[in-house]
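Novice: with the sequence up front, the predicted model follows.
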Amino acid sequence: MRAESSAINGTSVAVEHDPQGGREVDPGRSAERRSLGGAAQAGLGVVAFSLTFPATAWGLEGFGPWSLVAVRGVLAAVLAGGCLLVLRIPVPSRRHWGGLAVVACGVVVGFPLLTTLALQTSTTAHAAVVVGLLPLTTALFSALRVGSRPSRSFWVAACAGAAAVIAFTVGQSSGALTGADAYLFGALVVCAAGYTEGGRLARVMPGWQVIGWALVLCLPVSLPGAWLALTYEPVVPGWHGVVGLLWLAVGSQFLGLVVWYRGMAAVGIPRASQLQLAQPLLTLVWSVLLLGERLTWAAPVTALAVLVCIAVTQRART
């Protein structure tokens, strides 16, 4: 494309010309479209992730916690590896493998394992506290890792949104702290690290390749782990357990992360992470529909507060 200046209504506007079609393209409008597309993809990732805890609860009806995590990792790795093989994607350069290992440890192994162990004794509402804190933690990791410096209004809105979500989810679980909290807070830290590193890598390679290679990297561990877990843990594969397992492997572990990393690469890690403020509320909605849990009157009030915070963080300059 070739850029030049054009006068429109007395105002100088930079435009780009497509050398093939000869059309003029406003670079500002093009950047806005890319930003909206990135936000939409990150939003789809949030929807996929919001089903993770209910799907895990279903999966635990038919599988043990170690079996559920290991088998979902194997299935997702087979899917991702097949895509990489069919499309003949070259192996990433050596300098990217350290970052891929962080993604693998945080997103492929750490978060699924710790949250699954927590959900043996915790409700999905209580576990959603982790997701409520995740956007703020991811933004902190981003500031430390990639040098992003969000504005003060961004941080105020992010903290307000996180506080609203925490108050709501703790209220849903009657303010009780359980032995699963150590698992949940550990999952929060490792997932934020994996999201940050994955978002950084998605700037130099497609997002689906980031999670794809991370899954393949875990296969030498997840495959024997699945065999051992299935040997020692009882398996009662009812339809709830099977559907939960398949969603965790295909939706949460692969497709959700594909669009999530693409969205983060387009709009930036801090802004994309704030879309997750809506995730605990979506999780609670799915919990009502799929698990029969009840919501209180506080849900719409918190939802409105979260939506306001998201709007502020999306407008705040980085």
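Specialist: The structure has been received and is ready for your questions.
Novice: hey, let's count contacts and neighbours off CA atoms from now on
Specialist: Noted.
Novice: and residue 255, what is it in contact with?
Specialist: Listed by Cα atoms under 8 Å, 6 or more residues apart in numbering, the contact partners of residue 255 are 45, 208.
Novice: separation between it and residue 125?
Specialist: Going from residue 255 to residue 125 by Cα to Cα, to the nearest Å gives 24 Å.
Novice: ok, residue 139 next?
Specialist: Taken as Cα to Cα, the span from residue 139 to residue 125 is 23 Å.
Novice: and for residue 80?
Specialist: 31 Å.
Novice: test my guess that residue 76 contacts residue 249.
Specialist: Yes. Between residue 76 and residue 249 there is a contact at 4.9 Å, judged by Cα atoms under 8 Å.
Novice: longest helix anywhere in the chain?
Specialist: helix 207-232 (DSSP state H).
Novice: residues of whichever helix or strand comes after it that come out buried?
Specialist: For helix 207-232, the succeeding helix or strand toward the C-terminus, using DSSP states H and E, is helix 239-246. For helix 239-246, a neighbour-count test (16 or more other Cα atoms under 10 Å) marks 240-246 as buried.
Novice: ok, structure two:
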Amino acid sequence: MGSSASASLSSSSAPSAATLHRSLWLGALGVLMFAMTLPMTRLAVGPADAPQLPPLFVTAGRAAGAGLLAAVYLLLTRAARPQQRHLRDLLVTALGSVVGFPLFLGLALRQVPSMHAAVVTGILPLATAAMAALMLRQRAPLGFWLCASAGCALVLVFAAWEGHGQLVLADGWLLLAVLSASVAYVSGARLSAGWQAEQVISWVLVLSLPVTLPVAALSWPTHAVSAAAWGGFAYVTVFSMWVGFFAWYRALAMGGTLRVSQVQLLQPFLALLLAVPVLGEALSPHTLGFALAVLAVVMLGKRMPVAAKKAGAA
């Protein structure tokens, strides 16, 4: 990133009210597209007793397909090529968003329903905020962290309620998916501060093609796969792996990672609601109550002032 990007990360000035408003709406759009990832991935991989696409193929195949779309986009827009200073963040983003998150999610969704995954991955906003504080050296008042903690506590209580206090191997996969995504979100946001968000995720996908294309070919399913599974795969390829990041990275860059990441507290509840028409999973009444409570915490948390530390501190 150039000097302007560095300044945008280190400046102590907060975004304007209009910029923050736009960033929150963009973040909400990205979250909505990402919320569909869980039920669509469940469709793609299928349950353990009726497996569909292999998790490894879904991981590599969706990245390869999106990478080919991204290559066309970069050629048509004549995007500038990444420079050496971009490579570290591009690599970290690729490892988190192209490999880690989809692979761990696919492994988990072979074992647990989409709704279970939705509540466990609800801690992603807190993980993203923690990674932002560490990697971007941002700071926030105690009230902000209290709101973030309260929102995540609500999510964890909901997860415990739905899971009857039981943890399975899939929960470990889901926690690894959360860690992978949080690191990728922050490194991608750092790139987006001085680079168009569309180009960030596109270059991440294109630079991953030498790995994702061969792995997708080698892991191609050898058994019959339902049309619904291929439909789920198509969705995660186009929207979860590519288009969703257009909105998400731009939102993080405009409004600040710490603040905008809290919108993602709504993602598990959106995923729960979407799992009803997509997968036919039953929606329990208390889900709406938890969703409203989390929404209240998000609205309160976004009013807390957030700033980056001064450049000298870096």
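Specialist: Okay, I see it. None of these values were measured; they are calculated from a predicted model.
Novice: and the longest helix of structure 1, what does it pack onto?
Specialist: helix 65-86, helix 97-103, helix 181-201, helix 256-267 (3 or more Cα pairs under 8 Å, 6 or more residues apart in numbering; DSSP states H and E).
Novice: can you give me the angle that helix makes with helix 65-86?
Specialist: In terms of direction (axes from the mean of the first three to the mean of the last three Cα atoms, to 10 degrees), helix 207-232 of structure 1 departs from helix 65-86 by 140 degrees.
Novice: quick test: name the residue nearest the centre of structure 2.
Specialist: residue 181 (5.5 Å; Cα atoms, centre = their mean).
Novice: shouldn't it be in contact with residue 99?
Specialist: No. Using Cα under 8 Å, residue 181 of structure 2 makes no contact with residue 99, being 9.8 Å away.
Novice: what about residue 139 and residue 125 of structure 1, which has more around it?
Specialist: residue 139 (27 against 23; other Cα atoms under 10 Å).
Novice: the more buried one -> structure 2?
Specialist: Residue 139 of structure 1 maps onto residue 129 of structure 2 when the alignment is built from TM-score structural alignment.
Novice: how about that match, secondary structure?
Specialist: The three-state assignment at residue 129 of structure 2 reads helix, by DSSP: H, G, I helix; E, B strand; the rest coil.
Novice: leaving out the residues flanking it, which one is nearest to residue 173 of structure 2?
Specialist: The shortest distance from residue 173 of structure 2 to any non-neighbouring residue, by Cα to Cα, 6 or more residues apart in numbering, is to residue 104 (5.0 Å).
Novice: which residue in structure 1 lines up with that neighbour?
Specialist: Aligned partner of residue 104 of structure 2 by TM-score structural alignment: residue 114.
Novice: and if you look at residue 23 of structure 2?
Specialist: With TM-score structural alignment as the criterion, residue 23 of structure 2 matches residue 38.
Novice: wait, that match sits on residue 261?
Specialist: No. If you go by Cα under 8 Å, residue 38 of structure 1 and residue 261 don't touch, sitting 9.3 Å apart.
Novice: nearest residue to residue 237 of structure 1 in space, please, no chain neighbours.
Specialist: residue 62 (4.7 Å).
Novice: residues contacting the one you found?
Specialist: With Cα under 8 Å, 6+ apart, residue 62 of structure 1 has these contacts: 235-238, 240-242.
Novice: show me which pair in those residues is furthest apart.
Specialist: 235 and 240 (12.5 Å; Cα to Cα).
Novice: ok, back up a step: tell me the one of the contacts of residue 62 of structure 1 nearest residue 185 of structure 1?
Specialist: residue 241 (25.8 Å).
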